[in-house]
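Chemist: please work out how this folds:
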Amino acid sequence: MENELFQKIPSLQVIICRQCKHGVRPAEVERHLKRKHQFKHQSAHQLAQAVQQWEDIEQDSAAIQIPPVVDNPLPILPCEPSGLLCQRQDPPCHYVASSMDTMRKHWRQVHQWSQQTRRGRVGQRERTQGAAELRRSFTTVAWQQIFPSGPGSHYIHIRFPEGHPPPPLPPADQAQRAVDAIITAWDQARTAQEQQAVIQADRITDANPWLRRTGWARYLEGVHPQDLLRLVEAPPRSPGSH
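Modeler: All right, here's what the predicted structure looks like:
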C-alpha cells in the first residue's frame, strides 16, 4: 500500500506523496497520513514503519540535501515553466523566484542592488540603462519544489531542453479503474486483518473516502496494467482465518 501512496526518488533519497505532489520527510509520514489523508492511527503507523524500511531513502531529515539545479524534471512534482533565475553573480546565483517582487527583494537583501538607484525623476538615458541592467539580472527557467516548507523547500532549477513535451495523460477510464483497484485491495486487507464484516458501498470508511473525494485518478498516471493486477489479488489468509 505504501508504494501506491508514496514514490521514492533514489537520486535525491526523498519520497513524494502521490496525492499531495510534494515531498514528505520519513519522520513525518505518520503525521502526514493522519492529518492530510485522515488515516487512522494504526494504519498510519504501519505504513510509516514500512516506509522506514525502504532502501535509497535518507531517514535523517537533517541529512537530506536538495540540490539547486537538476537536469530533468522529477516525477510527480508539478513543473512550473515561468520561474526567474538570478544572474547577478559570476558564476550566476542559483536563486529561483516565482515572481518579480520576490526577485527584487532577493536582489536588495543578498546583492545590495536595486534597479532604481535614487529617488526623484529619472532621465531617459538612466531608465534605458536600468532596463538593460534588469534584463541581465535574471533569466526565465522552469522549476520544481520538493518540500513545501522548511529546509530544502527552495525552488529547483530544471534544465530540460526547451519545448520538451509533457508526458501524455492516461485515459480517464483507465485511471479510474486503478483507483477502484486500490480501494478494493484496501478493503480486502482491512477485512482480513480485523475480521470485520464486508463494508457496504454506501458506508465505506477509513481510507476510501479520501481516495474517491480527491480524485486519485490523476495521480496514477503511467501505472502499468500489470502492476494494477496485483492490487486486486486477495491477500494471503492468516493462520486460523475462515
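Chemist: from now on I want contacts and neighbour counts done on CA atoms only, so please keep to that.
Modeler: Will do.
Chemist: show me the longest helix that occurs in this structure.
Modeler: helix 172-194 (DSSP state H).
Chemist: report the buried residues of that one.
Modeler: Under the neighbour-count criterion of 16 or more other C-alpha atoms under 10 Å, helix 172-194 has 175-176, 178-189, 192 buried.
Chemist: separation between the residue of the chain most remote from its centre and Gln129?
Modeler: Within the chain, Gly123 marks the point farthest from the mean C-alpha position, 47.1 Å out by C-alpha atoms, centre = their mean. Distance of Gly123 to Gln129, computed by C-alpha to C-alpha, to the nearest Å: 10 Å.
Chemist: ok, Ala27 next?
Modeler: Distance, Ala27 to Gln129, using C-alpha to C-alpha: 51 Å.
Chemist: the more surrounded of the two?
Modeler: Using other C-alpha atoms under 10 Å as the criterion, Ala27 and Gln129 rank with Ala27 on top: 15 against 11.
Chemist: surely that one and Ile64 touch.
Modeler: No - look at Ala27 against Ile64 with C-alpha atoms under 8 Å: they stay out of range, at 11.8 Å.
Chemist: now do the contacts for Leu228.
Modeler: Going by C-alpha atoms under 8 Å, 6 or more residues apart in numbering, Leu228 touches Ala178, Ala181.
Chemist: revised request: answer the last question for Met103.
Modeler: Met103 is in contact with Leu84, Cys86, Val96, Ala97, counting by C-alpha under 8 Å, 6+ apart.
Chemist: how far does the helix or strand where it lies sit from the chain's center?
Modeler: Under the criterion of DSSP states H and E, Met103 resides in helix 100-110. Relative to its parent chain, helix 100-110 has a centroid offset of 26 Å by C-alpha atoms, centre = their mean, to the nearest Å.
Chemist: second input sequence below; structure requested for side-by-side comparison:
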Amino acid sequence: VTNRSMDPYDYFTRIPVFGLIVCNECKYCVWPKDVAGHLSGPHHKLKRAQSQEIASAVHRWRGLTRSYEELQVPYTVDKPINALPLYEDGFMCIKGDCRKIFRGRPVIIEHWRTEHKWTVTERQRKGRAGRPGKTEKDIVQRRFEAATEKVLYQRFFPSRYSSQYFRKAEQKFQEIEKRIRTRIEAGEKDEANPWLERTGWAKYL
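Modeler: Take a look at the predicted model:
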C-alpha cells in the first residue's frame, strides 16, 4: 500500500468462516498478535505508530481466531479461498491412511523415506520387475503414481503452526489443461514447457 492508508481493510482480507486475516500483499495469513510486527517489518515498512494503530483496529474485529490452538485446518475446501494462492503442483500421499500434501516430487519422496520407510526405487517382487519391455524408469513411475494423487491445494500460513496444506475438492483437470493451452497459444511455450515437465501435466496435452 503506497499511500500509507490507516484503514486495516487496505492491508488485510478477512476469511470469516475460519476467523483468519490474510495480508493483501503477502498472500498469507497473519495472527492478530503479529499484525503490528508484520506491518512494520521489511516488506511493508510502516512506522511503528502506524502499524500499532492498525493492529489495534484489527484486534477490535469480532470473530477472529487468535492462536493455532483455536484453528482447525480443513482437510479439503469445496471452493478455493480467493485471498490465498491456489497451487497446482501438489502431490497427496495415499499410502495407507496418509493424506498429507506436498509441493513437488522430491519432497514427497523424502516423506516416504522418513515416515513410511518406503521408496519408489525398491526392487519389485520377482515376476513384476522383470516384465518384458518395462524399464526400471517405467516401474519407478508406476510406483510413484500408485502412491500419489495430484491435487490443487492452499495453505493459511507459510511456516510453523497451521501451515499444512489443504486440498481443493473435486479437481477439474480440464480447466487446468485449458489454462495451459491458452498460455502456449499466447506465445509462452518456451516458458510453459519447464513448468509442464515439472508438474507432470505435459502428458495430458
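Chemist: what's the matching residue for Ile21 of structure 2 over in structure 1?
Modeler: Using TM-score structural alignment, the partner of Ile21 of structure 2 in structure 1 is Ile15.
Chemist: find the nearest non-adjacent residue to that match, please.
Modeler: Distance criterion C-alpha to C-alpha, 6 or more residues apart in numbering; nearest residue to Ile15 of structure 1, sequence neighbours excluded, is Lys8 at 4.1 Å.
Chemist: count the neighbours of the one you found for me.
Modeler: Using other C-alpha under 10 Å, Lys8 of structure 1 has 20 neighbouring residues.
Chemist: which residues of structure 2 fall in strands?
Modeler: 12-15, 20-23, 76-77, 87-93, 101-103, 148-154, 166-168 (DSSP state E).
Chemist: to Arg198 of structure 2, which of these lies closest?
Modeler: strand 87-93 (8.3 Å; C-alpha to C-alpha).
Chemist: what stretch of structure 1 does that closest one fall on?
Modeler: Matched against structure 1 by TM-score structural alignment, strand 87-93 of structure 2 falls on residues 80-86.
Chemist: need the contact partners of the matching stretch.
Modeler: Here stretch 80-86 of structure 1 has contacts from 92-100, 103, 137-144, 157, using C-alpha under 8 Å, 6+ apart.
Chemist: and the contacts of Met103 of structure 1, which is closest to Asp56 of structure 1?
Modeler: Comparing the contacts of Met103 of structure 1 against Asp56 of structure 1 with C-alpha to C-alpha picks out Val96 as the nearest, at 27.6 Å.
Chemist: once you drop chain neighbours, what's closest to the closest one?
Modeler: Nearest non-adjacent residue to Val96 of structure 1, counting by C-alpha to C-alpha, 6+ apart: Leu85, 4.5 Å away.
Chemist: what's the burial count for that neighbour?
Modeler: Residues lying near Leu85 of structure 1 (other C-alpha under 10 Å) number 24.
Chemist: repeat for the one 5 residues further on
Modeler: By the measure other C-alpha under 10 Å, the count of residues near Asp90 of structure 1 is 6.
Chemist: any idea how far Lys40 of structure 1 is from it?
Modeler: For Asp90 of structure 1, the distance to Lys40 of structure 1 - C-alpha to C-alpha - is 52 Å.
Chemist: measure the alignment partner in structure 2 of Glu58 of structure 1 to Ile176 of structure 2 for me?
Modeler: Under the alignment by TM-score structural alignment, Glu58 of structure 1 pairs with Thr65 in structure 2. Thr65 of structure 2 sits 33 Å away from Ile176 of structure 2 when distances are taken as C-alpha to C-alpha.
Chemist: settle it for me: which of the two has more neighbours?
Modeler: Thr65 (18 against 14).
Chemist: quick one: contacts for that one?
Modeler: Taking C-alpha under 8 Å, 6+ apart as the criterion, Thr65 of structure 2 is in contact with Phe18, Gly19, Leu20, Trp31, Leu71.
Chemist: how about 6 Å then?
Modeler: Residues in contact with Thr65 of structure 2 (C-alpha atoms under 6 Å, 6 or more residues apart in numbering) are Gly19, Leu20.
Chemist: I figured Ile15 of structure 1 hits Gln7, correct?
Modeler: Yes - judged on C-alpha atoms under 6 Å, Ile15 of structure 1 makes contact with Gln7 at a distance of 5.4 Å.
Chemist: look at these two and report which has more neighbours.
Modeler: Shown here are Ile15 of structure 1 and Gln7; by other C-alpha under 10 Å, Ile15 has more neighbours (24 against 17).
Chemist: the more buried one and Ile57 of structure 1, how far apart?
Modeler: Distance of Ile15 of structure 1 to Ile57 of structure 1, given as C-alpha to C-alpha: 7 Å.
Chemist: thanks a lot, catch you later.
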